[in-house]
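J.: here are the coordinates; sequence isn't available:
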C-alpha cells in the first residue's frame, strides 16, 4: 500500500518566488485537508544533544547516559504520566478523579536520566521553526515520531504545560530543580492553545509569542502566521518585495484604518539598522515590549477596538510624508530621562533555577539604590524614587488590573519592617492565608520575574519612575512623550529640532498625570 506524503521542503520550489507565493497562500488548506501530520524529531541521539549536555553539566549533572530506545520509551511514559497528572488536577476541580496512576507512583519519577531524555526530546530543533505553528494548529491529527517510537502531540503539549506550572506536586527537590532546564516552553511556544495572551483577532499577539521562532526568510515573520489569525487583512504574501518594504507596507496598513498607535508597542529602536523608519516594527529582532505592559495594552486595545474604537484612543493627527518614511502625530512631552539602572538579569549565575528570591531581591535593591536622588534642600539626604513599587508591578492606571493581586504579596515578599507589619494586618483581616504562605510567595515570584528580568528602570526630572524593556537601549537625555492614539508613554530620541526617533513604549508612573492637562498638543515627527 502506498502512502502519499506531502513534504514542503521537497514539494515547493524554494527558488521560484511565484510558486512560493502560491504555495504559501494555500499552505493552511494543505494541512487542513491532510489525514494527519507526522512530526519527525530524528533519532534517539542527535548532534544537537551536545549543547543540552553542556547546559546540564552547568547544573552539576555530569553523568548523562547515552540515549537508547529503552530510555526514550521511559521518557515517553513519563510524558504520559505528566499529562495524566495535569488531567487529574483539572478533574479534581469537578470532583471526578479517575486517573489510575499518580506521578509519584511511577518508577521513572526519581530517575534523573529519564528526565534528561525527555529534555532531549523537547530540545529538538523542530520546535524552533516558525512555519510549524500553522501546521500544528490546523492539522486534524498530529503524531510525534522519535526514532521507532511515537506519541500523540497532545500528550507532549500537556506534559509541557504541567512542567511549566507544577503547582504543589510531590517531587524531590533535585527533580524540581530540573524543571526550568527541561525546555518545556519550547513545546508551548509552537502550540496556539498553550500560547499566553494569544488573540486571533490581533496579529500582534502572535508576533509576540513567535518572536523567538526561527525562519530563514524574515518576510515569513508575517507570511507564516497569516493562516492562523483572523486579523490578517494587512498581510499580503509577495516574495518579490524586499523585506523592508514588506514591513513598511504592513505597518502603514495597520495604522491608517484605525487611527491608533497599537503597532508602536512592537517597536524597539527599529531604525537601529538604518534600513527602517523607527515607527515600523523590525520583526527581525525581539520586539520592543515590556511583557506586562504588552499584555495589558494588547488586551485593552483589542477590547476597545473590537467594540468600536473609543474616541480618546484615536490619533488627533496622523499623516505621512510623501516618501512614506516619516509619520506626523500629536503629543505632549512628559519629561526627560535623568537617571537609569542597569538591565535586570535574574538568570545568569543563578545557583538554583527554582529559587529566584535572592536574585530578584538583589536587582530591586540595586535599582532603588541607583534611583535615590540627593535632596535639593540637603545634600546629605536622599529622596526615594516616586512610584517605585507601582512601576515594578505596572499597577497604576491604566494597568490597575493586577494591583490588588500583586501589591500585597510584594509588601510581604520584600521582608522589611513595613512588610512584616503588613503581613500581620493582612492575616488579621483574613486577606492572607498562612497555610499557603510559601506557595503564594512562590507564585508571586513567577509573576515578578517577567517584571524584572530583561527590564530597566529610569527616572525623569520630577522624580517619577518608569520602566522599559532592556533591549531598547535608552539613554540619559531621551524624552518621554504621550502620543495621541497610544496606550502607553513612549521613549523618543531627538534627532533635530523637529524630528524624533521612536525608541520604545514604556511604563511611566502616573502617566496620565505626568503632563499638565492644559498644555497644548505639539506636532511630533517620527523618522
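T.: Sure thing, it's come through. As the structure is a computational prediction, the values presented were derived from the model and not from experiment.
J.: going forward, measure contacts and count neighbours with C-alpha atoms only.
T.: Will do.
J.: Return the distance of residue 206 relative to residue 422.
T.: 40 Å (C-alpha to C-alpha, to the nearest Å).
J.: Next: residue 365.
T.: Distance of residue 365 to residue 422, given as C-alpha to C-alpha: 20 Å.
J.: before we move on, what about residue 251?
T.: Applying C-alpha to C-alpha to residue 251 and residue 422 gives a distance of 47 Å.
J.: One more: residue 188?
T.: From residue 188 to residue 422 the distance is 37 Å (C-alpha to C-alpha).
J.: hold the first one in mind and look at this next one:
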C-alpha cells in the first residue's frame, strides 16, 4: 500500500494524497505530499472501515484533482513511532479537513429507499412515522413498483437498517472522526447524504416515539414487540429501533458541529458497544476529543506496549483520581447478555471490551447518566489505597445485607395471560404487601411506590406526591392488563411511568435488605450479598464477600451499583466515617 520509501514526517506534518488526472494521458495518478497542519491546503478526510478501502478508492476516480487524507495510506503503518505520533494528531487532522467523507458502501441500491425516507422525514419532522396516525410519511419505489410504503413496511425498514447496520456505525475510530469534523457527508455508492439530514431525521423519530408514535414500540398483531422493534430479517439482529439507536450517541455528543459532552467517562460509555480490532483503542480512540475527566495523551499516553488489562485498570484509577468520584464503578456490568472478553481484570475495573446489545446499552447509559443527581456518600471523597496491583484498600459503610430478591422489569415481552401481573406481584410480595392495592393510605404502600422511582429526581411528578401515586396506579392497571393499547386520556402519564420502570429495573433485581429497605441492584445479586456506601460514591454498591482475606481484612468483589430507598442523598453518612470499616476490593 506504501511506496518503497516515504518521506519522514516532522512535528505537526501529515501526508496528503493528491489525485491528479491528466486529460492527455487519461491515467489518474495518486501522489503523496507532505504538508504542515499549521497551514494545510484544502483536503477531505476519509472516514471508513479499513476492510472497505479497496472498494472506496475507485469512487474518487474523476476528471478533476481531489486531495484526500486516508489514514491507512498517509500514515506509515510499519513505523510504530510515526503511527503513535499521527494517532495523537487525529483530532487536529479531522478538525482541519474541509469535510469528512464517511464511506458506508460502494453500492447505493440497498439504501435508496431508506435515504429517500430519511430525506423526507428531515424536511417534514412534524409528520408521524406511525402508519396508524394521520398524516404519516410514506415513500415510493418505482424500481420495485411499490408505492406508499410506510415505516412499518419490511422493505423500507430493511433499507433503513442497511444504512445504520453498515460497519461504519459499529467502529470506535469513526466516532471522533465524526465529532471533530466541520461537516460530514455519508456516501453509499453514488448517493450522498449530509449528516445534518440524518441527525434531523433521527431526532424526529426519537421525539415522535416518546410521544404520539409511542405505541409503535408496543406489542400488537401477535408480535411480542411493536413494528419498530420487530426483527423482520433473521440474518440480522437489528430492528428499526436498535439500528437507529446507533446514531443517538453521536447526536448526544454533537450539536450544530460543536462537541459537547460532560466528561471522558460519558464518552467511552456512550460508544461502548462499538468495535475495534485492538481493545486498547476503546481508550486511545478518543484521544483527539480533549474531554474533561481525562486527557488521554497527557494522563494515559498512547502506548501500544501497555496491555489491555493494565490500560483499563489505569483508566479506572486515573478517573477516580481526576474526578474525585467513584462514578467509574457504575460502569462495572455483570448482567446476563454481557460477554466479558478481557481476562484478569479486578472486579472494580470495567471491561470496556465486553459485548452487549443496543437496547441494553441504551438503558445502561441512561441509568449511569441519571445517578449524577445522587449523593449517597454526601461530601466524602474517595480514599482508595493500592496494596497490590489489583487489590484496593478502602473504608466503607455497610448499610444492609440482601434478604430477598425478585426479577426486574421483563426484558422480553411475553404473551402471558396476566400481562405483567406476575412481575408486580413478586415485587409486592417482597415488600410485604397484598396483591391488591388498598384504598386507604398505607406507609408500606407509599414506601414501595417511592422505591420504584429508583431515586431519579428528573421526573414529571414529585416523589411521594398524590400525582406520583396516581401515575403509578394508572401504569399498574395498564401493565397487568393483557391489552397493550393505552387509554387516550392518560396515555402520556403511563408512557412516562413505564419509561421510568425500564430505567430503574430492567436487567436489575428488586431487593429487600435485612433492615427492611427496598431498592434495585445488579442482576446477579443474591441473598447474602451486602450493600456498602463508599466515600466518593454517588450511589451504594453491592459487594460479595470472598473467602480470601488480606491482612486479616474482609475482602469483597464488586457486583455493581444499587439504589436503596432512603440512602441516596447522604442520609446514612450524616455522622461522618465513625461507623466505616476497613475492606479490600479484588
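T.: Sure, I can see it. The structure displayed is predicted, hence computed values, not measured ones.
J.: Would you pull the TM-score for this pair?
T.: Remark: TM-score between the superposed chains equals 0.73 [TM-score structural alignment, normalised by the length of structure 1]; 447 aligned residues with a C-alpha RMSD of 4.0 Å.
J.: So for residue 188 and residue 422 of structure 1, which residue has more residues nearby?
T.: residue 188 (22 against 17; other C-alpha atoms under 10 Å).
J.: What lines up with the more buried one in structure 2?
T.: Counting by TM-score structural alignment, residue 188 of structure 1 corresponds to residue 248 in structure 2.
J.: residue contacts, its match?
T.: Residue 248 of structure 2 sits next to residue 202 when contact means C-alpha atoms under 8 Å, 6 or more residues apart in numbering.
J.: likewise residue 574 of structure 2?
T.: Residue 574 of structure 2 sits next to residue 378 when contact means C-alpha under 8 Å, 6+ apart.
J.: if I look at residue 214 of structure 2, how far off is residue 221 of structure 2?
T.: Counting by C-alpha to C-alpha, the gap from residue 214 of structure 2 to residue 221 of structure 2 is 16 Å.
J.: what about the two, which has more around it?
T.: residue 214 (18 against 8).
J.: Give the closest residue to the more buried one in space, chain neighbours not counted.
T.: residue 208 (7.0 Å; C-alpha to C-alpha, 6 or more residues apart in numbering).
J.: so the one you found, which of the three states?
T.: The three-state label given to residue 208 of structure 2 by DSSP: H, G, I helix; E, B strand; the rest coil is helix.
J.: I'd like to know how many residues surround it.
T.: 19.
J.: does it really touch residue 128, like I thought?
T.: Yes. Counting by C-alpha atoms under 8 Å, residue 208 of structure 2 does reach residue 128; the two are 6.8 Å apart.
J.: Can you get me a residue count around the aligned residue in structure 1 for residue 171 of structure 2?
T.: Correspondence of residue 171 of structure 2 to structure 1, assessed by TM-score structural alignment: residue 129. For residue 129 of structure 1, the neighbour count with other C-alpha under 10 Å is 15.
J.: Isn't residue 129 of structure 1 up against residue 215?
T.: Yes. The pair residue 129 of structure 1 / residue 215 is scored as a contact, 6.2 Å apart, by C-alpha under 8 Å.
J.: Could you pull out the strands in the stretch 301-450 of structure 2 for me?
T.: With DSSP state E, counting those that start in this stretch applied, the stretch 301-450 of structure 2 shows strands at 385-388, 391-407, listed in chain order.
J.: Point out the most buried one among the ones you listed.
T.: Sort these by mean neighbour count, taking mean count of other C-alpha atoms under 10 Å, and strand 391-407 sits at the top with a mean of 20.
J.: residue range for it in structure 1?
T.: Mapping strand 391-407 of structure 2 onto structure 1 (TM-score structural alignment) gives residues 326-342.
J.: Now find how far off-centre that stretch is within its chain.
T.: 24 Å (C-alpha atoms, centre = their mean, to the nearest Å).
J.: Sketch out the helices for the stretch 401-550 of structure 2, chain order is fine.
T.: Ranges of helices in the stretch 401-550 of structure 2, per DSSP state H, counting those that start in this stretch, are 421-430, 443-451, 466-479, 491-505.
J.: closest one to residue 146 of structure 2 among those?
T.: Among the helices of the stretch 401-550 of structure 2, the nearest to residue 146 of structure 2 by C-alpha to C-alpha is helix 491-505 (34.2 Å).
J.: Quick one: average offset of that closest one versus structure 1, please.
T.: After superposition onto structure 1, helix 491-505 of structure 2 lies on average 2.8 Å away from the residues it aligns with, using mean C-alpha distance after the TM-score superposition for structure 1.
J.: Just the buried positions in that helix, please.
T.: By neighbour count on 16 or more other C-alpha atoms under 10 Å, the buried set for helix 491-505 of structure 2 is 491-498, 500-505.
J.: can you list the residues you listed in JSON lines and add distance to residue 114 of structure 2?
T.: Below are the buried residues of helix 491-505 of structure 2 laid out as JSON lines (distance: C-alpha to C-alpha, whole Å):
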{"residue": "491", "distance to residue 114 of structure 2": "30"}
{"residue": "492", "distance to residue 114 of structure 2": "30"}
{"residue": "493", "distance to residue 114 of structure 2": "33"}
{"residue": "494", "distance to residue 114 of structure 2": "32"}
{"residue": "495", "distance to residue 114 of structure 2": "28"}
{"residue": "496", "distance to residue 114 of structure 2": "30"}
{"residue": "497", "distance to residue 114 of structure 2": "32"}
{"residue": "498", "distance to residue 114 of structure 2": "30"}
{"residue": "500", "distance to residue 114 of structure 2": "32"}
{"residue": "501", "distance to residue 114 of structure 2": "32"}
{"residue": "502", "distance to residue 114 of structure 2": "29"}
{"residue": "503", "distance to residue 114 of structure 2": "30"}
{"residue": "504", "distance to residue 114 of structure 2": "34"}
{"residue": "505", "distance to residue 114 of structure 2": "34"}
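J.: show me where the stretch 151-300 of structure 1 has helices.
T.: Under DSSP H, counting those that start in this stretch, the stretch 151-300 of structure 1 gives helices at 153-164, 173-176, 185-188, 203-209, 220-223, 243-258, 291-306.
J.: Structure 2: matching residues for the fifth one?
T.: Okay, so that is helix 220-223 of structure 1. Helix 220-223 of structure 1 maps onto residues 281-284 of structure 2, going by TM-score structural alignment.
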